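K.L.:
Here is my input; please provide its structure:
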Amino acid sequence: MSTAIEVKDLGVHFRRNRRGRRSFKDLFAGASRRSRPGEFWALRGVSFSVESGESIGVVGRNGQGKSTLLRLVAGVLLADEGEVEVHGGVAPLIELTGGFVGDLTVRENVKMTAGLHGMSRAEVAARYEDMIAFAELDGFEDTPYKHLSNGMKVRLAFSVVSQLDEPILLVDEVLAVGDKAFREKCYKRIDELLAEGRTLFFVSHNERDLRRFCKRGLYLDKGGLVLDAPINDVLDRYNADYTTR
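P.N.:
Next up is the predicted model:
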């Protein structure tokens, strides 16, 4: 079995003010990686690997580095320390509605977004009807995206991204949105992708979803990796720690 994701001594820090990450001025001035006043390490010293076909759940309280880790794996953020190696393309089911253009129609957004994720025109044309049908947007294809309801926007985004052929799925709480019927469609679609041998890296607070999809878990606390174990053991440890605080 090959390695899909490898993380070695990973660290990333932020500033607590509006400037966010370090500026280019700081970088060119040779700014130290040691924390400065107003800075904090969102993650530090995190190491693990994920084999192809594994399903990994990431747990922890809010603000402990879970979504930051997911964005580092996705390539949205760059590490300040350590390395992230991803072997294969990723289908990012995170911030689903980001990247869609309000003034473009549903049809135009589907073609643009799928193309940006690497689909050829022929692939988009072949899967277009399936994407529209899954999103339940028949009759809205020429509607500007900005006029869709929030539920419609989420359905459309999930439909497009879940059609990608990338071997690694990055999922961040997207199953918490939408109505019950749509969530069940999402569950079924993820089951299908896992049955194809995709790798799942799943951040969630929903224990039911974590136990359903994941066999292994990572427990993050204060930016560090507390436990890497079977998902039931990780959730038991997390729940025990949470109730004693």
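
K.L.:
use CA for all of it now, contacts and neighbours both
P.N.:
Noted.

K.L.:
dump the residue contacts of the residue nearest to residue 9 when sequence neighbours are not counted.
P.N.:
Distances taken as Cα to Cα, 6 or more residues apart in numbering put residue 45 closest to residue 9, at 4.2 Å, once the chain neighbours are dropped. By Cα atoms under 8 Å, 6 or more residues apart in numbering, the residues touching residue 45 are 8, 9, 10, 11, 82, 224, 225.

K.L.:
this one next, for a side-by-side:
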Amino acid sequence: MADFAIAVRGLGVRFRRNRRGRRSFKDLFSGSSRRSRPDEFWALRDVSFDVRPGESIGVVGRNGQGKSTLLKLVARVLLADEGVVEVRGGVAPLIEITGGFVGDLTVRENVRLTAGLHGMSKSEVARRFDGIIDFAELNSFVDTPYKHLSNGMKVRLAFAVVSQLEEPILLVDEVLAVGDKAFRDKCYRRIDELLAAGRTLFFVSHSEKDLRRFCTRGLYLDGGRLAMDGSIGDVLDRYNADYNAGDGS
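P.N.:
Predicted coordinates for the structure are as follows:
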């Protein structure tokens, strides 16, 4: 098999429409767990592709077609019901970006906690701490409880922490849709730096401008299945044609 950063084979994941959306532990360990129930639906089904090291992949599709679910499977936040996802190397996940922060802890304490959870050693956190705070523009709020930050400050802090990780694969889910223009421009420059350093990018966005800027290849998800895998320009043209034909929402 050719060298890859991410390999996906026959991937499928299903959710329940009621309660928390996933099956219970009883279902997981019972013989009926492999049979679909009336209240279940497949968020992804029979999805296969490879991502080579250093590629920049944009994932497109309407809302509810499985884009964010796919990123969570690659990040190992979710487990597949069918097929396999193999990831070579660590991931830096910008998914549900403010998740994992603790409201009553200060900015300083949250940086140490979240960076540590992502695998940074204490010495690495200490070495990168000033850069993280400078990037987030929170120098005056280092000892402020996280819960007192504005939403924009929280997003800046989360991006600053995760973008400092040295993992080879960067997963980005709509993070550039938030924040003011100055912060977005700073994020763009940081992603450009990471791509220039040879990182692999797996990028979910509804922004055609951002997709064309950062990505060379696209995956188009429709109905939880891979409708097209090709150059980002061709994939966006196909997606836009479907949308304009009345298939989008």
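
K.L.:
follow-up on the earlier one: of all the contacts of residue 45 of the first structure, which two lie farthest apart?
P.N.:
82 and 225 (14.2 Å; Cα to Cα).

K.L.:
These two: which is more packed in?
P.N.:
A count of neighbours by other Cα atoms under 10 Å puts residue 225 above the other of residue 82 of the first structure and residue 225, at 20 against 15.

K.L.:
quick one: that one and residue 219 touch, right?
P.N.:
Yes - using Cα atoms under 8 Å, residue 225 of the first structure is in contact with residue 219, at 5.9 Å.

K.L.:
ranges for the helices of the first structure?
P.N.:
Under the criterion DSSP state H, the first structure carries helices at the ranges 24-28, 66-74, 106-116, 121-135, 150-161, 180-195, 207-213, 231-243.

K.L.:
list the buried ones in the second one?
P.N.:
Along helix 66-74 of the first structure, the positions that meet the burial threshold by neighbour count (16 or more other Cα atoms under 10 Å) are 66, 67, 68, 69, 70, 71, 72, 73, 74.

K.L.:
ditto for the longest one
P.N.:
By neighbour count, and taking 16+ other Cα under 10 Å as the criterion, the buried residues in helix 180-195 of the first structure are 182, 183, 186, 189, 190, 193, 194.

K.L.:
again, but for stretch 97-110 of the first structure
P.N.:
Buried, per 16+ other Cα under 10 Å, within stretch 97-110 of the first structure: 100, 101, 104, 105, 106, 107, 108, 109, 110.

K.L.:
Looking at the residues you listed, spot the one nearest residue 150 of the first structure.
P.N.:
Of all the buried residues of stretch 97-110 of the first structure, residue 150 of the first structure sits closest to residue 100, with 12.5 Å by Cα to Cα.

K.L.:
For the closest one, give me its contacts.
P.N.:
Residue 100 of the first structure sits in contact with 109, 113, 145, where contact means Cα under 8 Å, 6+ apart.

K.L.:
Kindly report the same for residue 144 of the second structure.
P.N.:
Contacts of residue 144 of the second structure (Cα under 8 Å, 6+ apart): 106, 107.

K.L.:
What is the aligned counterpart of it in the first structure?
P.N.:
Under the alignment (TM-score structural alignment), residue 144 of the second structure pairs with residue 143 in the first structure.

K.L.:
Against residue 214 of the first structure, how distant is its match?
P.N.:
Going from residue 143 of the first structure to residue 214 of the first structure by Cα to Cα, to the nearest Å gives 37 Å.

K.L.:
Of the buried residues of helix 180-195 of the first structure, just say which sits nearest to residue 128 of the first structure.
P.N.:
residue 189 (16.4 Å).

K.L.:
Just list the residues touching that closest one, thanks.
P.N.:
Going by Cα under 8 Å, 6+ apart, residue 189 of the first structure touches residue 162.

K.L.:
cool, and residue 218 of the first structure?
P.N.:
56, 57, 58, 59, 225, 226, 227, 228, 229, 231, 234.

K.L.:
Kindly report the same for residue 153 of the first structure.
P.N.:
97, 145.
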